[in-house]
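Enquirer: here are the coordinates; sequence isn't available:
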């Protein structure tokens, strides 16, 4: 991949960017946690269990309220991999898909090990967070795709028939590379999606979502962000299912008041394009974050990834202060999410002060080692 150049950051710009990074990661995690208890349920059963209004607040999942799934776990490791890629760039090694693959392999270790191996210094700090060592219903393509060390690529993808939304749901952090051109953001998201979900619809959905987040993080409106994603998609072979799904989301705005039936219709069979379409629609019609997330959860399709995608969009659009404080207070892993978000924002805005080819802060290299692990 070519090497992007970054913007010039003033203090106000740094503060705005940090708020959007926090908003994106926390918003996606809040959506994931809201949808987790009902992810496998249809609307009829959701209403039977949670009452006529459906899910309106966190409910218990995995033994607690506010618990996140593998979607948030993988998003955290996406951020970790992106920071590690920047740090390793000082060595002359510049291939972010490889660094992201190594990060995803560190996540895979959390799914099979009892806890962190503190002797492995090259793992960095995130892989030493004990709460991440919990299986939260990871899907078969994830476990198979990361079950060995082979890197899936666009020419030789892992699980070429896998078209689910999991790769899309871990791709919001790619959109936070605001110093990159949209085409490069899309390319990285697509290449990293192929490591577990090799179907073109899944890969291109990840790219489209990343570009949408990218435009929002740069201060664009939601409609403009979707149009930018469509423009980037148009240049890629096989884009039609994803482009058509986004167009359906835009067209649904003219079809009356939002409701579960409209979200379910956009969702279709729950593949990546449908989940992306439903999430974009919910973002477009949301009165606020709480309203949008409830709309994304209470429908017949997969609730956790839909709400996670939506939370990432609204967090990037509005920043962290738009997120419901009561939900943030109960969110599993919030300290880790905040710490990682702030590290990412600092790396992207002040990276040369932390590390460069001539030297580096020892503390930063302890957190994000340059090693090959």
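Expert: Arrived safely, thanks for sending. Since this is a predicted model, take the numbers as computed values, not measurements.

Enquirer: make it CA atoms for all contacts and neighbour counts henceforth
Expert: Will do.

Enquirer: Leaving out the residues flanking it, which one is nearest to residue 260?
Expert: residue 299 (5.0 Å; Cα to Cα, 6 or more residues apart in numbering).

Enquirer: what's the neighbour count on that neighbour?
Expert: By other Cα atoms under 10 Å, 28 other residues sit near residue 299.

Enquirer: for residue 12, same thing?
Expert: 8.

Enquirer: Before we go further, it is sitting in a strand, right?
Expert: No - under DSSP: H, G, I helix; E, B strand; the rest coil, residue 12 falls outside any strand and is assigned helix.

Enquirer: For it, give me its contacts.
Expert: Applying Cα atoms under 8 Å, 6 or more residues apart in numbering to residue 12 gives no contacts.

Enquirer: contacting residues around residue 177?
Expert: Contacts of residue 177 by Cα under 8 Å, 6+ apart are 185, 214, 348.

Enquirer: Most neighbours out of those, which is it?
Expert: residue 214 (31 neighbours).

Enquirer: how far away is that residue from residue 162?
Expert: 25 Å (Cα to Cα, to the nearest Å).

Enquirer: show me where the stretch 201-350 of the chain has helices.
Expert: Along the stretch 201-350 of the chain, the segments classed as helices by DSSP state H, counting those that start in this stretch run 222-234, 240-251, 260-267, 272-285, 289-297, 303-318, 325-330, 334-354.

Enquirer: mind listing the strands for this protein?
Expert: 60-61, 64-65, 355-356, 359-360 (DSSP state E).

Enquirer: Below is structure B, check it against A:
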């Protein structure tokens, strides 16, 4: 890959992919990557090979998204409600309304950063103090950052600004940097920027000496040598947890760069590297989906993605990522969500076209 300069994204010449196709590609790509990677989460490549050989498609009989998809829907609906006027108070209020204050039993199916955030919110702590927990560096913001890039297409700095506001409730430090990098990268891809410019946009919104920036540079430098080299360049050997934002974000961008933005290759590269495979594949899928559009996602993969099941966030049950994409399509008259998740468009009947 050529050297990366921190420049504004430049659309590819003769770009024929429209903003709606890119928006749908980004969020559907996130959900597809999440579902493909979920069975391989926390696994080593050797364990993946021993069980499945090389993963080339769904290995579950009933594939579905995890907390990555449901939190992306959550953030997409939050953004659709407030747009560029989003504030930390708005984000904190949504966490209370849609998650923390719901009497639905113990919180299920998400990572340490979300659990720590909820504990703090339920103790009465407000943002940014609510993000002061042991896992503020996790990839929990990066996994839900793609909607901000869709909304702020072609404006990476604005995408990064908005996702940091969302993240102020739950993340700090490298956790915020990871979310900013993903949001900015998706925003650049939404404008038709080539792969190198997408990576440059991500690097431009994080501190040059941050762990996130260093890992991201190592990953994309190793990308021409393939997934094993990318993994070796950034994985923290011996560390038991796989949700480190600098590691996961770098693996995702490394997979995207190794594939030069091609959707299938980017997502499968991320999946087969293991570690936090649902998140890395979700981010790689969002980047590649924004780059190539919805049409680049294999139809049989896309067909497997239905409305969210609410297995992590019951309040997100019934919402489809494509409905959220339609709310955020740039350059169109957006129908802002004014009441909460229930105000978003109802999912179509089963089998109906989206």
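Expert: Received it, and whenever you're ready, just let me know what you need. Source: prediction; values computed, not measured.

Enquirer: hmm, back to that, using JSON lines, lay out the strands of the first structure together with distance to residue 140 of the first structure and mean neighbour count.
Expert: Below are those laid out as JSON lines (distance: least, Cα to Cα, whole Å; neighbours: other Cα atoms under 10 Å):
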{"stretch": "strand 60-61", "distance to residue 140 of the first structure": "20", "mean neighbour count": "16"}
{"stretch": "strand 64-65", "distance to residue 140 of the first structure": "24", "mean neighbour count": "16"}
{"stretch": "strand 355-356", "distance to residue 140 of the first structure": "38", "mean neighbour count": "18"}
{"stretch": "strand 359-360", "distance to residue 140 of the first structure": "40", "mean neighbour count": "14"}
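
Enquirer: mind putting those strands in CSV, distance to residue 25 of the first structure included?
Expert: CSV is the format used below for those (distance: least, Cα to Cα, whole Å):
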stretch, distance to residue 25 of the first structure
strand 60-61, 20
strand 64-65, 18
strand 355-356, 24
strand 359-360, 27
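
Enquirer: With respect to residue 198 of the first structure, which of the ones you listed lies nearest?
Expert: strand 60-61 (29.6 Å; Cα to Cα).

Enquirer: buried residues in stretch 78-89 of the second structure?
Expert: Across stretch 78-89 of the second structure, burial judged by 16 or more other Cα atoms under 10 Å covers 78, 79, 80, 81, 83, 86, 87, 88, 89.

Enquirer: picking up where we left off before, tabulate the helices of the stretch 201-350 of the first structure (TSV), appending distance to residue 140 of the first structure.
Expert: What follows is the helices of the stretch 201-350 of the first structure, written out as TSV (distance: least, Cα to Cα, whole Å):
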stretch	distance to residue 140 of the first structure
helix 222-234	27
helix 240-251	23
helix 260-267	21
helix 272-285	15
helix 289-297	23
helix 303-318	16
helix 325-330	29
helix 334-354	25
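
Enquirer: Point out the most buried one among these.
Expert: Neighbour counts (mean count of other Cα atoms under 10 Å) averaged over each of the helices of the stretch 201-350 of the first structure peak at helix 303-318, with a mean of 32.

Enquirer: by contact count, what packs against it?
Expert: helix 11-35, helix 166-169, helix 200-217, helix 272-285, helix 289-297 (3 or more Cα pairs under 8 Å, 6 or more residues apart in numbering; DSSP states H and E).

Enquirer: re earlier: what do we get in the second structure for the residue nearest to residue 260 of the first structure?
Expert: Aligning on TM-score structural alignment places residue 299 of the first structure opposite residue 273 in the second structure.

Enquirer: close enough to count as contact, its match and residue 229?
Expert: No - between residue 273 of the second structure and residue 229 there is no contact under Cα atoms under 8 Å: 10.2 Å.

Enquirer: Report the separation between residue 75 of the first structure and residue 172 of the first structure.
Expert: Counting by Cα to Cα, the gap from residue 75 of the first structure to residue 172 of the first structure is 8 Å.
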